[in-house]
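[1] Here's my sequence, what's the structure:
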Amino acid sequence: MVLAVSLMIALLALPSLAQEYVNIGTGPTGGTYYPVGSGIAKIWSDNVPDLKATAQASGGTRNNIQLMEAGDAEVIFADGLYYDAYNGLASYNGQPKKFMRALVPLYPEAVHIVVLKGSGIKSIQDLKGKKVSVGAVGGSVSLTAETLFKHAGLDPKKDMKLEYLGHAESVNAFMDKNIDAAVTVGAIGIASVVEPMTLGIVELIDVSNDLVEKMIKTTPYFAKMTIP
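    Okay, here's the model as predicted:
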C-alpha cells in the first residue's frame, strides 16, 4: 500500500476577460505534468477560438503557485500543496493564496518509495542513516517526503541525508549507487520509477497501513492507493 495525492488544475481568480495567451505552469520535463500540460495546451489552442495556450516547464506545484502570484501563469498544475497554500497552512502559515480557484481534478498520484535492490531497506524506518532523494528544495515532493518521515517517527534533517535531486538526476544517482532511496510523487508508470526498475536496480517498498491512516488523519488530501 502507498499514499496517493490528487493532481488538479487551478486557475487565476479574475473576472472573465478576452485573452489571447494562456500560460500553463506544469512541472519538470522528466515528470508527467509537462507532457500532460503540453497536450492540454494543444487541445485548447486547436479548439478555442483566438486562444494560444503554452505549457511551461517548472519546478512543480510550489513554483507554479509562485508563477501565478507573479502574474506569469494563468493556469497551473497543483497537487495537495494547493490545499495548504489556499488555506494558509503549513509552510504557507498566515499567507493564504486566495487568488487561486480549483478548475478540475486530473488523476491521482502515488507516493513512490523507491530503494536500491540489496540495500536491506524494507520499511520507512529503515531509511535512517541512508541517502534519500526527495526532489527539489521546498518543492511539494520534498514537503510530502518530510511529512511522511515525521509521521514515521524520523527527523528528516538528522536521521538521514537528504539529496535534492530531480527525476532524471535520481535515476542517474541510482545507477551510480550514490543514493539509497528516493521519494517520487507521480502517476503510476512515471519514467523516473519505471526506468530504474526495468534495469533491475531498484524496487518499491510499502507504506504501512498504520502510517497511511495517520497521514490521512492529519493531512486530508492524502488517500490510500495500491500500485499494481
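[2] only C-alpha atoms for contact and neighbour calcs from this point on.
    OK.
[3] give me every residue that touches the closest residue to Asn63 other than its chain neighbours.
    Excluding the flanking residues, the one nearest Asn63 by Cα to Cα, 6 or more residues apart in numbering is Gly139, at 7.5 Å. By Cα atoms under 8 Å, 6 or more residues apart in numbering, the residues touching Gly139 are 59-63.
[4] what do you get if the cut-off is 10 Å, keeping everything else the same?
    Applying Cα atoms under 10 Å, 6 or more residues apart in numbering, we find Gly139 in contact with 59-63, 81, 164.
[5] Tell me which of the residues you listed fall in helices.
    Among those, the ones falling in helices (DSSP state H) are 61-63, 81.
[6] The nearest residue to Ala78 once chain neighbours are set aside: neighbour count?
    Of all residues not flanking Ala78 in the chain, Thr61 sits nearest, at 4.8 Å (Cα to Cα, 6+ apart). Using other Cα atoms under 10 Å, Thr61 is surrounded by 24 other residues.
[7] so Thr61 touches Gly80, yeah?
    Yes - the criterion here is Cα atoms under 10 Å, and Thr61 meets it with Gly80 at 8.6 Å.
[8] this one next, for a side-by-side:
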Amino acid sequence: MLIFSAQQVRKNLFLLALSIMLLFSFKTIASERTLLFSGGPDGGTFQYFSAGISEYLSKELDGYKVLNEASAGSVENLRRLNKRESDFGITYSGDLYLGRNGRLSNNARQYRNVHAVAYLYGAPAHLVVLDDKRINSVSDLVGKKVAVGAVGSGAAASAKRFFESMGVWGKIEPQFLGYSEGAVSLGDGLIDALWVFAGYPNSAVIQAASANRIKLLQTYTEAQKNGKLFEDFPFYSKVVIPADTYPGVDYDVVTIQDSALWTASSRLPGDVVEKAVKLIYQSEGLDHLVSVKSTAKAMSIDSGLTGIVTPVHKGAQNFWKSKGKTLTEVQIR
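    The predicted model follows:
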C-alpha cells in the first residue's frame, strides 16, 4: 500500500486544483468568440468610437471579445462588412445608401450585406467665407475659388454633390485642399470659400475664425429652396450649428449633415446585435463613450435612428422597437 506524506498530499491537491482551473480557463477562452469592429484612421473620430464601443463590449458582452481595427474609413468599412471581414463598423449614411444602390463613385457594386445599427454623430457642412458683402449666398460663389477638401476625400465628394444640386459645380473653381491649408488660404486671400464637412466645433473653422472675421452660409435653407439635394441624396438631413460655436458667428447656422452610423454585417446573429446595442445604450455604456469622445453626447434613444435611410439590422430593430421607436418602411425592409 502506498503511503503519502502530508506534504505530498498537499502538493497533489494543489496540482489537481491548478489543473481544474486551467481546464476551465481554456474552455472559457475556447468558447469566447472574437468579433471585429472596423473603425478609421488612427486619431480620427471613427477610431475613437470604434475603440470605445469595442472596449466596453469586450467587458460586458458575455462570450465575446470585440477587437478594434483601424481602417481607411467609411467606404473600406462598407467593403469589409459586406465580405464579412468585419462584424461591426462605422459608415457614413451616405456611403451606406449609395453603396447599397450601386452608386458609389467609380464603383457599381451593390453592398447589400451591411445593415445600420444606430446613429452615432452628425457631420455637418460648414461653408465658410470672409465677413464682407461680396458673398452672401451660394450663387455668389460663381467664378470663385472654393476649397472643397483633399482629392478623394468624403468632404470633396459631399461638396460636389451639394454644388451640383445647386447647379454651380461647373461654375466654381474647386481647390482640393485639406481643411487646415484651406483655412490659411482663406485668410491669405488665395481662395474665396472653405467647405468643411465634419463635426462641430471643427479646428480648421476655429483657426479661420480666430485669424479673420468670418461668416457661415445657410446651406440647408439654400438647398431646400433651390436644389434637388434631398431628392437625389435622402441621407442628408437638417442640423443647426448653435450661435457662438465659432468666434464672431453669433447666429444659428442651419446646414446639412451626413450621419456617422454604427453598422453591422447582415449575417451577424440578431441576438448578438440586440445585446450589443442594449449594452451601449444603457447609461453606463453611453457614459463610457462620452469619456472616450465628447462627440458621443449626440447619442440617445431619441436620436438613435437619425439619418438612417437603409435597412436596420434585425437585432437592432428589436431593440429600437422595445424602446418605443417607430421604424420607417425603408428601415425595416
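[9] sorry, back to before: please pull up the equivalent of the residue nearest to Asn63 of structure 1 in structure 2.
    Counting by TM-score structural alignment, Gly139 of structure 1 lines up with Ser153 in structure 2.
[10] re earlier: now the two most distant members of the ones in helices among the contacts of Gly139 of structure 1.
    Greatest spatial distance in those: Asn63 and Leu81, 10.9 Å, computed using Cα to Cα.
[11] who's more crowded, the two?
    When Asn63 of structure 1 and Leu81 are compared for neighbours, Leu81 comes out ahead with 24 against 19, by other Cα under 10 Å.
[12] residue contacts, the more buried one?
    So Leu81 of structure 1 contacts 5, 7, 61-62, 65, 87, 89-92, 139-141, 143-144, 221 (Cα under 10 Å, 6+ apart).
[13] how much does the longest helix along structure 1 stray from structure 2?
    Scanning structure 1 for the helix with the most residues, using DSSP H, yields helix 33-47. Here helix 33-47 of structure 1, set against structure 2 after superposition, deviates by a mean of 3.3 Å using mean Cα distance after the TM-score superposition for structure 1.
[14] Tell me, how many residues neighbour Gly71 of structure 1?
    When neighbours are defined as other Cα under 10 Å, Gly71 of structure 1 has 11 of them.
[15] returning to what we had before: what touches both of Thr61 and Gly80 of structure 1?
    With Cα under 10 Å, 6+ apart, Thr61 of structure 1 and Gly80 have common neighbours 7, 140.
[16] In terms of helix, strand or coil, where does the residue mapped onto Lys224 of structure 1 from structure 2 fall?
    Correspondence of Lys224 of structure 1 to structure 2, assessed by TM-score structural alignment: Lys238. Under the three-state scheme (DSSP: H, G, I helix; E, B strand; the rest coil), Lys238 of structure 2 adopts strand.
[17] you'd agree Lys238 of structure 2 is up against Glu222?
    No - if you go by Cα under 10 Å, Lys238 of structure 2 and Glu222 don't touch, sitting 11.7 Å apart.
[18] quick one: common contacting residues for these two?
    With Cα under 10 Å, 6+ apart, Lys238 of structure 2 and Glu222 have common neighbours 254-255.
[19] what about stretch 162-178 of structure 1, start to end distance?
    End-to-end distance of stretch 162-178 of structure 1 (Cα to Cα, to the nearest Å): 12 Å.
[20] quick one: buried residues of it?
    For stretch 162-178 of structure 1, a neighbour-count test (16 or more other Cα atoms under 10 Å) marks 162-167, 170-171, 173-174 as buried.
[21] Break down structure 2 into its strands, ranges please.
    Under the criterion DSSP state E, structure 2 contains strands at 33-38, 64-69, 88-92, 114-130, 145-147, 173-175, 193-197, 214-216, 237-241, 253-265.
[22] Arrange those in CSV, one row each, with distance to Glu231 of structure 2 as further columns.
    CSV is the format used below for these (distance: least, Cα to Cα, whole Å):
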stretch, distance to Glu231 of structure 2
strand 33-38, 30
strand 64-69, 35
strand 88-92, 18
strand 114-130, 18
strand 145-147, 24
strand 173-175, 24
strand 193-197, 20
strand 214-216, 24
strand 237-241, 11
strand 253-265, 13
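[23] So which of these is the most surrounded?
    Burial of those is given as mean neighbour count (mean count of other Cα atoms under 10 Å); strand 88-92 ranks first at a mean of 31.
[24] residues touching the match of Lys224 of structure 1, list them.
    Contacts for Lys238 of structure 2 (Cα under 10 Å, 6+ apart) come out as 124, 219-221, 224, 254-258, 307.
[25] Go again with 6 Å.
    By Cα atoms under 6 Å, 6 or more residues apart in numbering, the contact list for Lys238 of structure 2 reads 255-256.
[26] Could you do Lys161 of structure 1 as well?
    So Lys161 of structure 1 contacts Lys131 (Cα under 6 Å, 6+ apart).
[27] Counterpart of it over in structure 2?
    Aligned by TM-score structural alignment, Lys161 of structure 1 pairs with Glu173 of structure 2.
[28] I'd like the distance between the counterpart of Asn209 of structure 1 in structure 2 and Val292 of structure 2.
    Alignment note: Asn209 of structure 1 maps to Thr221 in structure 2; criterion TM-score structural alignment. The gap separating Thr221 of structure 2 from Val292 of structure 2 is 34 Å, by Cα to Cα.
[29] ok, now Ser322 of structure 2?
    Distance from Ser322 of structure 2 to Val292 of structure 2, counting by Cα to Cα: 27 Å.
[30] re earlier: I'd like the buried residues of stretch 162-178 of structure 1 as TSV, with distance to Leu116 of structure 1 appended.
    Below are these laid out as TSV (distance: Cα to Cα, whole Å):
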residue	distance to Leu116 of structure 1
Leu162	15
Glu163	15
Tyr164	17
Leu165	16
Gly166	17
His167	15
Ser170	11
Val171	11
Ala173	10
Phe174	7
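[31] about what we covered before: how near is the residue nearest to Ala78 of structure 1 to Gly27 of structure 1?
    Separation of Thr61 of structure 1 from Gly27 of structure 1 (Cα to Cα): 7 Å.
[32] Equivalent analysis for Val134 of structure 1, please.
    Taking Cα to Cα as the measure, Val134 of structure 1 falls 15 Å from Gly27 of structure 1.
[33] And for Asp210 of structure 1?
    Applying Cα to Cα to Asp210 of structure 1 and Gly27 of structure 1 gives a distance of 31 Å.
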